[in-house]
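In: any chance you can model this:
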Amino acid sequence: MVNRSDVHYFGAGPAPLPTAVLEKATQVILNYKDKGIGLFEISHRSPEANEVLADAKQALATLLDIPDDYKVLFLQSGGSGEFSATVYNLVAIWVEKKRAKIAEEVGDDKDEVLRRLRKIVDEELKLDYLVTGSWSLKASQEATRLVGAKHVNVAIDARKANNGKFGIIPPESEWGLTPRTTVGGPALVYFCDNETVDGVEFPAFPSSLEGDDAPLVCADMSSNFISRKVDVRKYAVIFGGAQKNIGNTGIAIVILRKSLLPPHSTPASPDLLRELRLPVGPIVLDYPTIAKNNSLYNTLPIFDVWVAGQVMSALVNTYGIKKISGQEEISNEKARLIYETLDKYPNVYRVVPDKAVRSRMNICFRVSGGDADKEKAFLAGAEKKGLLGLKGHRSVGGIRVSNCKCTYNNLLYYRCFCFTTV
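Out: You can find the predicted model right below:
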């Protein structure tokens, strides 16, 4: 029988959770707080469920220093669902702002308001996407599916600067962002902070998106969530699937600027969006609805929130005043150990992305130039040593070491990896 302590899992799918959390989970599944029923069985509207939500929010707020003017939401959409949610919510806000401005100018003439609004939507509605890997590409494709290609501006497609493959982030001077004018800019600017499949990570927040007048910025942080310090105030929306780095599969976490919620911002009505031939999102992806109901509009998987809360609380207790900076040091060191080993043997290993944008969380490389037999032998040898989940994504092949799956792994495992796979 293989023991849990005998293997070290590096796959990019659902996270291997801390053993201590899993051991506690077996208890709360059977009998939560001595109530005679398990956490799976309690009502999502019970005081216990609300306590689980509050504890998870507080742990995340503490780790990331989330300001009071932001809201934390839990949804069942996963990261892919948020590709759609950001479009539905932010386009509706953009449209309503335009409608209100026109109404100030023309008064109660609804036909004239609609006429002008149609023209503005047709000519000015833009959603900017920085496509630097497979996930931002999918997000841009979903936006195109929802609002149409004419409204989606792919400000960069990194493949065009890298022989048709992802692996670099072009200089910001080459980005084709929608111009910011006196009447406004794009409804959103979207980028994926860390590309899980392609091993590309933004080394820092893009300087061209800095400033108080910046358009709404949405960032997919699924696979580098709670791995480094983030200035939350720079973002209107941050989201990530919990399973990559925080918990088990089942929930997405959204950090949302409160100014995007009523009464500060009002989305366009469904009737108006239909008049403009723009999509109306499902209610379970509607941020105002989810926020108003404390993430409990529909039946939230409270156990999944509890797991995420336990993981984050453990990090709070482990790092104290260092908060997420403590975990950032560990993440950086793990990545350094592996990249230094790979770079030491260039005749054997080739790191896929450019050195300037190498992901700390998903280390993608090829063995012997991508020789299929040698990569297969590499994976087989690694498995014998208890190093699992190293096969690259099916769309790109190769080898991938996902640091995000090993938040709690001792650095010794990484030294073991570097020593045994050369």
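In: going forward, measure contacts and count neighbours with C-alpha atoms only.
Out: Fine.
In: where do the strands sit along this structure?
Out: Shown for the chain, the strands assigned by DSSP state E span residues 8-9, 70-75, 127-131, 152-157, 188-192, 194-195, 200-201, 217-220, 237-241, 252-257, 349-351, 362-367, 387-388, 399-402.
In: to compare against the first, here's the next sequence to fold:
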Amino acid sequence: MKHNFGAGPCILPQEVFQEASQAILNFNDTGLSILEISHRSKEFEAVVAETERLVRELLAVPQGYSILFLQGGASMQFAMVPLNLLPEGGKAAYLDTGTWASKAIKEAKKVGDVAVVASSADANYNYIPKAYGIPVDAAYFHYTSNNTIFGTEIFETPISTAPLVCDMSSDILSRKINVADYGLIYAGAQKNMGPAGVTLVIVKDDLLGKTGRTLPTIFDYQPHIAAGSMYNTPPVFSIYVSMLNLRWLKSKGGVEVIEQENIIKARTLYDEIDRNPLFRGTAVPEDRSRMNVTFVMEDKVHEDAFLALAKERGLVGLKGHRSVGGFRASIYNALSITGVNALVDAMQEFEEKNK
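Out: Down below sits the predicted model:
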């Protein structure tokens, strides 16, 4: 049995794979594959409608917010956010907590004035900055809630008079949030929501259309809202599999239930990292991510041997990002406690062999 700790595209439940595989051959008894069905058909329109309903239900999205299924990943949102929310001559505020936050800042600077309120680059992003001020004249404040590469996560919603914009690509649907606290949330689906290819955007309607900019239509949220996420051909298969995965999450009891499971999984793994003398966590304890657990060997010489043992035990995707080194265990929603326990067992076995 394989236990997939890869950072993305994500692990998905086996039942989702099975249902999706059937739809590739024959979608809803149409005699057509989900890969070839028209995105204008009533069958696929029903898929989009259900996916939107599930997002709205699972995240308790209030009225006055639109839900979009776009393409281009978070990387396209790095540009779309300032294009749609940063007025001509205005200023946006950003928090720099890792690679993806830095990329968002770089793109926003191409659009307008950006104030970087704080950064943890001085310690290779192993912590979340705490003491910073947000300019009162900021059009919005942008932050990345979970930093996949560096293993940190922001659990407390920042206090800001400016609308909050959050990249939740790697922790969306893993814990409860209050959507009403935000002006805009975006997330690449490929961590907890579904396969790569679709990007979720949740945006407060009354923030739009106020920048004074004339945008290319494809980069303007409003035409996408008006067209129900079908301004251009949507990522049909990715939306469909996301719908199946959201059904699975709802059947488990929703975000509240999965959050408790994620707490247990993360605590189990961090406890072993802290106990085992061969391993050391890289993120400061108070900012440790529940989704991406980053750790290294106290003696780097053992790293290849541990990866070899992990591979023998069916533990895949553990090699850390080059920016951090060591190991990264991504423990997204669909990874069970069984997988975490298998990793802990391998760590303890390696300890016994190297006493």
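In: out of the strands of the first structure, the one nearest Ser43 of the first structure is which?
Out: Nearest to Ser43 of the first structure among those is strand 70-75; the distance by C-alpha to C-alpha comes to 16.2 Å.
In: equivalent range in the second structure for that closest one?
Out: Taking TM-score structural alignment as the measure, the second structure aligns residues 65-70 with strand 70-75 of the first structure.
In: average offset between the matching stretch and the first structure?
Out: Compared with the first structure after fitting, stretch 65-70 of the second structure deviates on average by 0.6 Å (mean C-alpha distance after the TM-score superposition for the first structure).
In: could you dump the strands of the first structure into a markdown table and include distance to Met312 of the first structure?
Out: Below are these laid out as a markdown table (distance: least, C-alpha to C-alpha, whole Å):
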| stretch | distance to Met312 of the first structure |
| --- | --- |
| strand 8-9 | 20 |
| strand 70-75 | 14 |
| strand 127-131 | 30 |
| strand 152-157 | 34 |
| strand 188-192 | 22 |
| strand 194-195 | 20 |
| strand 200-201 | 22 |
| strand 217-220 | 19 |
| strand 237-241 | 14 |
| strand 252-257 | 13 |
| strand 349-351 | 31 |
| strand 362-367 | 21 |
| strand 387-388 | 25 |
| strand 399-402 | 19 |
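In: which one, of the ones you listed, ends up nearest to Asn294 of the first structure?
Out: Taking C-alpha to C-alpha, strand 70-75 is the member of the strands of the first structure nearest to Asn294 of the first structure, at 7.4 Å.
In: which elements pack onto the closest one?
Out: If you count contacts as 3 or more C-alpha pairs under 8 Å, 6 or more residues apart in numbering; DSSP states H and E, strand 70-75 of the first structure packs onto strand 252-257, helix 287-292.
In: take these and lay them out in CSV including distance to Ala103 of the first structure and mean neighbour count.
Out: Listed next are these as CSV, based on distance: least, C-alpha to C-alpha, whole Å; neighbours: other C-alpha atoms under 10 Å:
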stretch, distance to Ala103 of the first structure, mean neighbour count
strand 252-257, 26, 23
helix 287-292, 23, 18
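In: looking at those, which is closest to Leu75 of the first structure?
Out: Nearest to Leu75 of the first structure, of all those, is strand 252-257, at 5.2 Å by C-alpha to C-alpha.
In: so what does the closest one touch, helix or strand wise?
Out: On a contact count with 3+ C-alpha pairs under 8 Å, 6+ apart, strand 252-257 of the first structure meets strand 70-75, strand 237-241.
In: can you tell which of those is closest to Ala92 of the first structure?
Out: Minimum separation from Ala92 of the first structure across these (C-alpha to C-alpha) falls at strand 237-241, 14.8 Å.
In: matching residues in the first structure for stretch 221-230 of the second structure?
Out: On the basis of TM-score structural alignment, stretch 221-230 of the second structure is assigned to residues 287-296 in the first structure.
In: again with stretch 3-13 of the second structure
Out: Going by TM-score structural alignment: stretch 3-13 of the second structure matches residues 8-18.
In: likewise for stretch 260-273 of the second structure?
Out: Counting by TM-score structural alignment, stretch 260-273 of the second structure pairs with residues 329-342 of the first structure.
In: mean distance of the matching stretch to its aligned residues in the second structure, please.
Out: Looks like 0.4 Å for stretch 329-342 of the first structure (mean C-alpha distance after the TM-score superposition for the first structure).
In: what residues sit buried inside that stretch?
Out: Buried residues in stretch 329-342 of the first structure, counted by 16 or more other C-alpha atoms under 10 Å: 330-332, 334-335, 338-339, 341-342.
In: and the contacts of it?
Out: With C-alpha atoms under 8 Å, 6 or more residues apart in numbering as the test, stretch 329-342 of the first structure has contacts from 227-228, 349-351, 360-361, 363, 403, 407, 411, 414-415, 417-418, 422.
In: Glu48 of the first structure corresponds to which position in the second structure?
Out: Residue correspondence to the second structure (TM-score structural alignment): Glu48 of the first structure is matched to Glu43.
In: which residues in the first structure form helices?
Out: For the first structure, applying DSSP state H gives helices covering 19-30, 47-64, 78-106, 110-124, 134-147, 270-275, 287-292, 302-319, 324-344, 372-384, 411-420.
In: what's the angle from the third one to helix 110-124?
Out: If I follow you right, that is helix 78-106 of the first structure. Counting by axes from the mean of the first three to the mean of the last three C-alpha atoms, to 10 degrees, helix 78-106 of the first structure lies at 130 degrees to helix 110-124.
In: by contact count, what packs against helix 78-106 of the first structure?
Out: Checking 3+ C-alpha pairs under 8 Å, 6+ apart, helix 78-106 of the first structure ends up next to helix 110-124, helix 134-147, strand 237-241.
In: got it, and the second one?
Out: Under the contact definition 3+ C-alpha pairs under 8 Å, 6+ apart, helix 47-64 of the first structure sits against helix 302-319.
In: what residues of the helix it packs on count as buried?
Out: Neighbour count says helix 302-319 of the first structure has 302-316 buried, by 16+ other C-alpha under 10 Å.
In: repeat for stretch 402-419 of the first structure
Out: 402-409, 414, 417-418.
In: which of those residues sits closest to Gly386 of the first structure?
Out: Distances from Gly386 of the first structure to these, taken by C-alpha to C-alpha, are shortest for Phe417, at 9.7 Å.
In: and that closest one, how far is that from Asn362 of the first structure?
Out: For Phe417 of the first structure, the distance to Asn362 of the first structure equals 15 Å [C-alpha to C-alpha, to the nearest Å].
In: now Ile251 of the first structure
Out: Relative to Asn362 of the first structure, Ile251 of the first structure is positioned 21 Å away (C-alpha to C-alpha).
In: quick one: which of those two has more around it?
Out: Asn362 (29 against 24; other C-alpha atoms under 10 Å).
In: fine by me, thanks again.
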